[in-house]
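# Dropping a prediction and its sequence here:
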Amino acid sequence: MLSRTASELFWMARYLERAESYARVLDVTWKLSMIPATASSRGIWRYR
């Protein structure tokens, strides 16, 4: 019984961590899509 509970908590935490990672990727992707197209022509991503 305890082993089953521990296993289910482990998998729940693993999937929760995975969902958090996906949410972060989506957040960054969305924020990057909001950058105007003219920003890239000004060299905003140029390596210094």
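It's in.
# Only C-alpha atoms from now on, for both contacts and neighbour counts.
Noted.
# For the most centrally placed residue in the chain, give its distance to residue 13.
Geometric centre of the chain, nearest residue: residue 24, 2.3 Å, by Cα atoms, centre = their mean. Residue 24 is 17 Å from residue 13, where distance means Cα to Cα, to the nearest Å.
# take a look at this one as well, against the first:
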Amino acid sequence: MSTRSSIFSIEKLSEGKSEDKKEILSQFFGISRDNSRFAEKKADK
């Protein structure tokens, strides 16, 4: 659910400056990496 809202935010802000887009995308992918690490930890248990 949070992923969907993040993508929506990126689409909504994609109308803005390209610098803003890069910042949002870098934050989004940073969150994605954290989520995959969290999933791996869950799988270990």
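Yep, that arrived. In this text the structure is predicted, and so the values were computed from the model without any measurement.
# So after superposing, what's the score?
The TM-score (TM-score structural alignment, normalised by the length of structure 2) is 0.63; 29 aligned residues with a Cα RMSD of 0.3 Å.
# about what we covered before: trace the residue nearest to the centre of structure 1 over to structure 2, please.
For residue 24 of structure 1, the aligned residue in structure 2 is residue 40 (criterion: TM-score structural alignment).
# Please apply the same query to residue 2 of structure 1.
With TM-score structural alignment as the criterion, residue 2 of structure 1 lines up with residue 18 in structure 2.
# Pull the number of nearby residues for that match.
11 (other Cα atoms under 10 Å).
# Could you do residue 21 of structure 2 as well?
Counted with other Cα under 10 Å, residues neighbouring residue 21 of structure 2 total 16.
# That one and residue 9 touch, don't they?
No - checked against Cα atoms under 8 Å, the pair residue 21 of structure 2 and residue 9 is beyond contact range at 10.2 Å.
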